[in-house]
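How does the following fold in three dimensions:
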Amino acid sequence: MKGFDYLQEQLDQMKDEGTFRELIPLESAQGSRVQIKGKEVIQLSSNNYLGLTSHPKLKLAAEQAIKEFGVGTGSVRTIAGTLKMHEEFEQKLAKFKHTEAALVFQSGFTTNQGVLSSILTDQDVVISDELNHASIIDGIRLTKAARKVYKHVNMESLEQALKETQNYRKRIVVTDGVFSMDGNIAPLPDIVMLSEKYDALIMVDDAHASGVLGNNGRGTVNHFGLDGRVHIQVGTLSKAVGVLGGYVASTQTLKDYLIHKGRPFLFSTSHPPAVTAACEAAVDVLLEEPSLIETLWENTKFFKDGLTKMGFDTGISETPITPILIGDDAKTLQFSDLLFDYGVFAQGIVFPTVPKGKARIRTIVTAEHTKEELAEALNAMERAGKELNII
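This is a model prediction of the structure:
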């Protein structure tokens, strides 16, 4: 069929530049080791921080929910698709997050889109960190609000933006809690202090902090002791929680408003029973098995120390997200391919996901990894890094 020649030209250019990538299907369950192309490799590219994708309690909860309620809900939440379990899970989630209420969306991406697009008008302004997640950027694009972008985690730049926007009805400062490509933590105490000084709302996307930072994995707000001082907390149920979905934790007022105005919530079928039951079981695991988070951080330190000793550049990472900064797109993908040959699955991240010249291998260790597996991965990285003159 004719008509897509202009798209094919761009794809051909990507192939010429060595940046075109096929999807890579896994042939096994997610874990510290996975099977790809018939080969068992160490998994270092998954967001499965705590190994909950295959936790027995989550699997059992999902199975029981299917037997009792079936595989789907048959409707959106606002018509006939709200099961009692949906409301019970949201109540448990709000209690876990130390907020008045919580509302679950179909994904973390749609949560950011739904919140930002519905609560802001042309009378308002949104102030965003320049390295915020794509879902925040797209959510902002869906609003008619004015936009200000401040330099990454730069509080002088943020304060300048706050000073310049005092004539708007509402100002909202939006930041990732943990930045997904660099693994650094937002200076949330400073952001809260400035926002309170200039009477601005605060929204934190804790996608990569949920289940990782704070008591029992409550996120960056709890990690910094700021419960009750951040207006909107967004998170995912698909990374450390191990299942699927996103949520907003805030006031009952915001929840009620989003039920009526949040377009992704209004126009998407609700989560299947198995998903909701598994998510609820995951919160129980976070509360009952804190050793998983302790192991995650022990493994993180072991792996980071190993990379640093070898001479790899891991940037400003403070979390289990540990980038290996290379710069050149093609060389980064070559490194990823070589690692696979040596038994490690670690995907290269290149433009447009990151800026030109900032290509990297983004690794994430999990609580499931053994020290032996991490040592094996480090050996493979040293071998590949020397072969390509990266170290």
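
contacts, neighbours, all on C-alpha from now
Noted.

need the contact list for the closest residue in space to residue 364 that isn't next to it in sequence.
Once flanking residues are discounted, residue 364 sits nearest to residue 321: 4.8 Å by C-alpha to C-alpha, 6 or more residues apart in numbering. With contact set as C-alpha atoms under 8 Å, 6 or more residues apart in numbering, residue 321 has these partners: 180-183, 362-365.

Kindly recompute the last result at 7 Å.
182-183, 362-364 (C-alpha atoms under 7 Å, 6 or more residues apart in numbering).

And residue 53, by the same measure?
Counted by C-alpha under 7 Å, 6+ apart, residue 53 has contacts 30, 242-243.

Let me have those in CSV, adding secondary structure as columns.
As requested, the contacts of residue 53 are arranged in CSV below (DSSP: H, G, I helix; E, B strand; the rest coil):
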residue, secondary structure
30, coil
242, coil
243, coil
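
and which of those is nearest residue 346?
residue 30 (13.9 Å; C-alpha to C-alpha).

burial of the closest one, as a residue count?
Counted with other C-alpha atoms under 10 Å, residues neighbouring residue 30 total 18.

mind checking how far it is from residue 210?
19 Å (C-alpha to C-alpha, to the nearest Å).

quick one more, to check against the first:
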Amino acid sequence: MNWIEKELEFLADASLERSLRTSSPVSEAPGYTVREERRLFNLSSNDYLGLSGHPAIIEAMREKLLTEGAGSGASRLVTGNRPPYHRLEEELAYWQNYEAALVFANGYMANSGVIAALVGRGDVVFSDQWNHASIVDGISLSRAEHARYRHKDMPHLRALLHKYRDKRRKLIVTDAVFSMDGDQAPLRELVALKREYGAMLMVDEAHSGGIYGKHGEGLCHELAIQNDVDIHMGTFSKSFGVYGAYICGSRTLIRWLVNKARPLIYSTALPPAVVAGVSEALVVVQGEHWRREKLFALSMLFRSLLGASGFTIGEGDSPIVPLIIGDNDMALRFSGALEDEGIAAAAIRPPTVPDGTARIRFSLSAAHTEKELRDAAARIRNIGLGLGMVKP
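Coordinates of the predicted model:
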């Protein structure tokens, strides 16, 4: 296996090697993390609403842990389908205004399992080229033809739909908010094309659920197009502050997935305590509107501060704020300088993002304060000055 060392050397030379670093939360300061005994302002977490340390969620998990035990013990189709699952799926379907819901272990399993259950050889999937890796891998596992359209390019998608109009089944799949750029998919245009060409539409709300919508339902509800989305996917590991994922759709769809989604069939079910925590988080997400309001205000502030400093940042209003750098090595240097200044923010490099678009992905939380973000923006500007990225 000597070839592995050579490949790792290649990755290191290209500033593309990754490594695991241990971080720990700070219980009394949810917007911070501890790494190598240093307390850092955490601008890398997807804990958008600041719920990962919410006392009510933790208490719900503790209570269920004492009555249901540490693990589920088996797949949901064997003996792992505990009562908390049924309760949560009813709550999710009601929240999203769909007929039924199905909980998965995580977003990767949900996307890969659902896509492979819906299409196969002789079918085609139309996927935005910036969709999450779990979508890309789900398409590969399905063995359907993969027709990638340029990012948010609806004329290109229309041309592909016309080209493959005679395929047996057609599935359009997109992120609602793109995880590395923070911009929104043109969902209304996707609905129109889905209707015109008789395709199924699947929307991944991993980075928009909890944030958009009157009660945090997501971007599809914000735009009032949820009734035209056939497969609604969301996660519990971001705005919910817990772990897991779900699919909402028709009862027929959910029955089909129970029989055909391999990650559901062949995986041990989530621990009941985790499911109970998600149920409690759903109550908080719907009821504590101030978290969404604060998050959007902080996002607007932070974007304006970085833009005023002369940085190139991504468009949008989401809490995902990418600072585009381009060069892989420079992105690593910037991330290292941030850590030296007491800020945790990861350098994102290919293949996660396209070549030449390495970046720092800042991710905001309702746990942050305006003062903390102003202080962080000032330090970020000083780093940019020191690296020659912005002008004095």
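
Over in structure 2, see which of the contacts of residue 53 of structure 1 survive.
Among these, the contacts conserved in structure 2 (both residues aligned by TM-score structural alignment, their matches' C-alpha atoms under 7 Å) are 242-243.

ok, the contacts of residue 53 of structure 1 vs residue 108 of structure 1, which is closest?
residue 243 (11.7 Å).

That closest one against residue 236, yeah?
No: between residue 243 of structure 1 and residue 236 there is no contact under C-alpha atoms under 7 Å: 9.0 Å.

Looking at these two, which is more packed in?
Applying other C-alpha under 10 Å to residue 243 of structure 1 and residue 236 shows that residue 236 carries more neighbours, namely 28 against 22.

What distance do you get for that one to residue 222 of structure 1?
16 Å.

As a check, name the ranges of all helices in the stretch 1-150 of structure 1.
For the stretch 1-150 of structure 1, the helices defined by DSSP state H, counting those that start in this stretch occupy 5-17, 56-69, 84-97, 108-119, 134-141.

who wins for proximity to residue 192 of structure 1 among these?
Nearest to residue 192 of structure 1, of all the helices of the stretch 1-150 of structure 1, is helix 84-97, at 17.4 Å by C-alpha to C-alpha.

now the angle from that closest one to helix 56-69?
Going by axes from the mean of the first three to the mean of the last three C-alpha atoms, to 10 degrees, helix 84-97 of structure 1 is angled at 150 degrees with respect to helix 56-69.

Helix 84-97 of structure 1 vs structure 2, mean deviation?
Taken over the aligned residues, the distance from helix 84-97 of structure 1 to structure 2 averages 0.7 Å (mean C-alpha distance after the TM-score superposition for structure 1).

Point out the other elements, helices or strands, that that helix touches.
strand 101-105 (3 or more C-alpha pairs under 7 Å, 6 or more residues apart in numbering; DSSP states H and E).

and with 10 Å instead?
strand 101-105, strand 246-250, helix 273-288 (3 or more C-alpha pairs under 10 Å, 6 or more residues apart in numbering; DSSP states H and E).

Buried residues of the longest one, list them for me.
Think helix 273-288 of structure 1. Neighbour counts over helix 273-288 of structure 1 (16 or more other C-alpha atoms under 10 Å) mark 273-286 as buried.

can I get these in a markdown table with distance to residue 149 of structure 1?
Shown next, in a markdown table, are the buried residues of helix 273-288 of structure 1 (distance: C-alpha to C-alpha, whole Å):
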| residue | distance to residue 149 of structure 1 |
| --- | --- |
| 273 | 40 |
| 274 | 40 |
| 275 | 36 |
| 276 | 36 |
| 277 | 39 |
| 278 | 37 |
| 279 | 34 |
| 280 | 36 |
| 281 | 38 |
| 282 | 35 |
| 283 | 34 |
| 284 | 38 |
| 285 | 38 |
| 286 | 35 |
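
now the helices: where do they sit in the stretch 151-300 of structure 2?
154-163, 187-197, 219-222, 251-260, 262-265, 272-287, 289-308.

Deepest-packed of those, please.
When neighbours are counted by mean count of other C-alpha atoms under 10 Å, the highest per-stretch mean among the helices of the stretch 151-300 of structure 2 falls to helix 272-287, a mean of 23.

how big's the offset between that one and structure 1?
Mean for helix 272-287 of structure 2 is 0.7 Å (mean C-alpha distance after the TM-score superposition for structure 1).

relative to helix 289-308, how tilted is that helix?
Going by the same axes, to 10 degrees, helix 272-287 of structure 2 makes 80 degrees with helix 289-308.

rewinding a little: residue 120 of structure 2: which of the helices of the stretch 151-300 of structure 2 is closest?
helix 251-260 (11.9 Å).

just the buried residues of helix 273-288 of structure 1 now: which is nearest residue 22 of structure 1?
Using C-alpha to C-alpha, those come closest to residue 22 of structure 1 at residue 275, 28.3 Å.

Quick check, the closest one in contact with residue 246.
No: Residue 275 of structure 1 is beyond contact range of residue 246, at 11.7 Å (criterion: C-alpha atoms under 10 Å).

Spit out the residues that contact those two alike.
Residues within reach of residue 275 of structure 1 and of residue 246 at once, by C-alpha atoms under 10 Å, 6 or more residues apart in numbering, are residue 237.

about what we covered before: for residue 325 of structure 1, find the nearest of the helices and strands packed on helix 84-97 of structure 1.
The nearest among the helices and strands packed on helix 84-97 of structure 1, by C-alpha to C-alpha, is strand 246-250 at 29.3 Å.

Check the offset of the closest one from the chain's centre.
Strand 246-250 of structure 1 has its C-alpha centroid displaced from the chain centroid by 13 Å (C-alpha atoms, centre = their mean, to the nearest Å).

By how much does that strand deviate from structure 2 on average?
Mean for strand 246-250 of structure 1 is 0.8 Å (mean C-alpha distance after the TM-score superposition for structure 1).

Kindly provide the distance from residue 64 of structure 2 to residue 285 of structure 2.
Distance from residue 64 of structure 2 to residue 285 of structure 2, by C-alpha to C-alpha: 20 Å.
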